[in-house]
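Q: compute the structure for the input listed below.
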Amino acid sequence: MKRLVIALLVLLGLLVAADYGAAAAAESAVSRQMRQQLGLADDPSVRINGFPFLTQAISGDYSSVDVTAERVSFGQLREVEVRAQLRDVQAPLSELLASGPRTLRVGNAEGTIRISANDLARLITGVDKLRIENIDDLALEQAFQDGGAASLTSINPDSAARLVGTTRVLGQEVEVAVIAVLELSGQQIQVVPRDIRIGRPGSDDPQALPPPVQTALRALFTLRIDPGTLPLEVTPTRLRARDGTLEISGFTSGLVLGAGSAGGA
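A: Modelled structure (predicted):
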């Protein structure tokens, strides 16, 4: 009996090892395909979700596949993080592992790009140590109580951010905090300042600026960014501040990637 249990455990271990090995080979194949599809310099990270993998491989149907690439160039940007979650993917294992052309059919996909604070800082002349922070209703109310416009309380915090950076104002290097509204115009990002102060957010004595200085800083922090087409021809639907970045995301469906697509190789 003991020998039988040991044999079963060994067999189970071999099956798990085979499952992970097959998954790794398939992920590598998908990674090479996505590198070509997205025009990347390096292979992206790919994870085929779900266990066991082999049951999905036999049917050729995969519930979800995650793709991540970092430090990608898009339009004016140089350090973009690209993420895509592919759902209801159809790809026979024999084709995935073959050396020739391969085709992935995707039921639907969510694509996301994240723009780092460093990338954003390159577009704002004279601003250093830029940070992108989330903002909430309480912070907007506080900015109003500290002398800001009443319209601050009507801003949707899900489509706003606080940009904090150092720059020279009236001959001195100071930290400037800007509450800005984030807008999508087609594929383009618009950053529209609504409140500008000297001093750290939440400080006891935030300093309002003279109107001429307000005007100059407002122009400095007003941005229109064209990151180019989102991955996998995703239509952007949401722009928000998240984890110290500006994140654009959207959805698409009915994708054919690879040899069977219009632009596939």
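Q: from here on, contacts and neighbour counts on C-alpha atoms
A: Fine.
Q: N118 - nearest residue in space that isn't next to it in sequence?
A: Spatial nearest neighbour of N118, excluding adjacent residues (CA to CA, 6 or more residues apart in numbering): L130 at 7.0 Å.
Q: what helix or strand is A24 located in?
A: A24 belongs to helix 2-38 when assigned by DSSP states H and E.
Q: need the next SSE after that helix, C-terminal direction.
A: strand 45-48.
Q: what does that next one rub up against?
A: With CA atoms under 8 Å, 6 or more residues apart in numbering as the test, strand 45-48 has contacts from 23, 27-28, 30-31, 62, 64-69.
Q: circling back to that earlier point, return the distance of the helix holding A24 from the chain's centre.
A: Taking CA atoms, centre = their mean, to the nearest Å, the mean C-alpha location of helix 2-38 is offset from the chain mean by 29 Å.
Q: packing partners of it?
A: strand 45-48, helix 53-59, helix 93-97, strand 245-258 (3 or more CA pairs under 8 Å, 6 or more residues apart in numbering; DSSP states H and E).
Q: one step back: next SSE downstream of the helix or strand containing the residue nearest to N118?
A: Using DSSP H and E, the element containing L130 is strand 128-133. Sequence-wise, the next helix or strand downstream of strand 128-133 (DSSP H and E) is helix 137-145.
Q: and for comparison, fold this next one:
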Amino acid sequence: MADSYPAEGGTYGERPRRRRGRRALVILVVVLLVLAGLLVVADRVAAGVAERMVADQVEQELAQQNVRSSAPEVTVGGFPFLTQVLNGRYDSIKVLLRDVQGPVQGTDAAVRVPELTVDAQDVTASMDTLRTGQGEVTAATVRGTGTIAYDSVVELIDRPGVQLREQDGNLGITAPVRVPILNQELTVQGTATLSVEGDDVVINFENLSSADLPDNPVIQTFVNNFARQLAVRVPLPSLPFALQLHEVRPAPDGLAVTASAENVALSQLS
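A: Now for the predicted structure:
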């Protein structure tokens, strides 16, 4: 039998060692991938716990203010979450509330906000606060945006046939009015001025007119008085986190409002 010799430059046992090395490398990669997956899962689980805690806090605030909504949907921003826990500082916490409804004092009406988004930025909560449950969770800034449904505003105006809409960046109105002097009903149109007073949106209607309106000062005065009677204050449902209303503008589906606050205690743990 011919003798078997290794190839030139080679040594016995080289191929098995290479196979063992490759196998070890594969095993190491698999272990690292598994550990990374476990860390990601743990990170998301921890974020989920924090999101539920914030959601519970928001629900308690709304209940105290007699405001109804769907269950708060909370998202803790930034990844990884666990490093934020270690630093005691979080990129952002967003809260989405759907179908927000709040009572209007002295009436049976309810102001409806189909969606309200609250975005808290630069949130701080020390590890000791989370561990002991004592201390504050604060945000440097909080911004809330939402839209007041037009049907809520019409309900507060309480005049049959009134219709509101966004019209070239303004709040437009169409309303029927009966003019006794003419003994007939006319449809008038016009725009409104919007302003913010405290937690209320104030709407005043001006310059209502109609193509069928005679050029008569007495009749125009009557229509102007009717326009003033349409003025209405729209109270926004009580907002969480001490948000203060500061801007309103017409949008296709309602009055878009913006509120904000600074240095807000998101929760007082005790």
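Q: JSON lines for the helices and strands packed on helix 2-38 of structure 1, including distance to L140 of structure 1 and mean neighbour count?
A: Putting the helices and strands packed on helix 2-38 of structure 1 into JSON lines (distance: least, CA to CA, whole Å; neighbours: other CA atoms under 10 Å) gives the following:
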{"stretch": "strand 45-48", "distance to L140 of structure 1": "38", "mean neighbour count": "20"}
{"stretch": "helix 53-59", "distance to L140 of structure 1": "48", "mean neighbour count": "16"}
{"stretch": "helix 93-97", "distance to L140 of structure 1": "51", "mean neighbour count": "18"}
{"stretch": "strand 245-258", "distance to L140 of structure 1": "19", "mean neighbour count": "19"}
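Q: out of the ones you listed, nearest to R35 of structure 1?
A: Nearest to R35 of structure 1, of all the helices and strands packed on helix 2-38 of structure 1, is strand 45-48, at 9.7 Å by CA to CA.
Q: quick revisit: mind picking the two most distant members of the contacts of strand 45-48 of structure 1?
A: Pairwise across the contacts of strand 45-48 of structure 1, and taking CA to CA, the largest span is found between Y62 and A69, at 20.5 Å.
Q: give the closest residue to L209 of structure 1 in space, chain neighbours not counted.
A: Nearest to L209 of structure 1 is R197, by CA to CA, 6+ apart, at 6.5 Å.
Q: the one you found: what's it in contact with?
A: 176-178, 206-209.
Q: which ones among those residues map onto strands?
A: Residues of those located in strands (DSSP state E): 176-178.
Q: ok, so of those residues, who is nearest G228 of structure 1?
A: For these, the nearest to G228 of structure 1 is V178 (25.7 Å; CA to CA).
Q: need the counterpart of that closest one in structure 2.
A: Applying TM-score structural alignment, one finds that V178 of structure 1 aligns to G190 in structure 2.
Q: right, and its match touches N204 too?
A: No - applying CA atoms under 8 Å, one finds G190 of structure 2 not in contact with N204, separated by 10.8 Å.
Q: ok so, going back, separate out the buried members of the contacts of R197 of structure 1.
A: 176-178, 206, 208 (16 or more other CA atoms under 10 Å).
Q: could you dump the residues you listed to TSV with distance to G126 of structure 1?
A: Formatted as TSV, the buried ones among the contacts of R197 of structure 1 follow (distance: CA to CA, whole Å):
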residue	distance to G126 of structure 1
V176	12
A177	14
V178	15
P206	21
A208	20
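Q: let me know the closest of the residues you listed to R105 of structure 1.
A: Among these, and counting by CA to CA, the member closest to R105 of structure 1 is V178, at 44.0 Å.
Q: how about stretch 166-181 of structure 1: buried residues?
A: Residues of stretch 166-181 of structure 1 classed as buried: 166-167, 175-181 (neighbour count, 16+ other CA under 10 Å).
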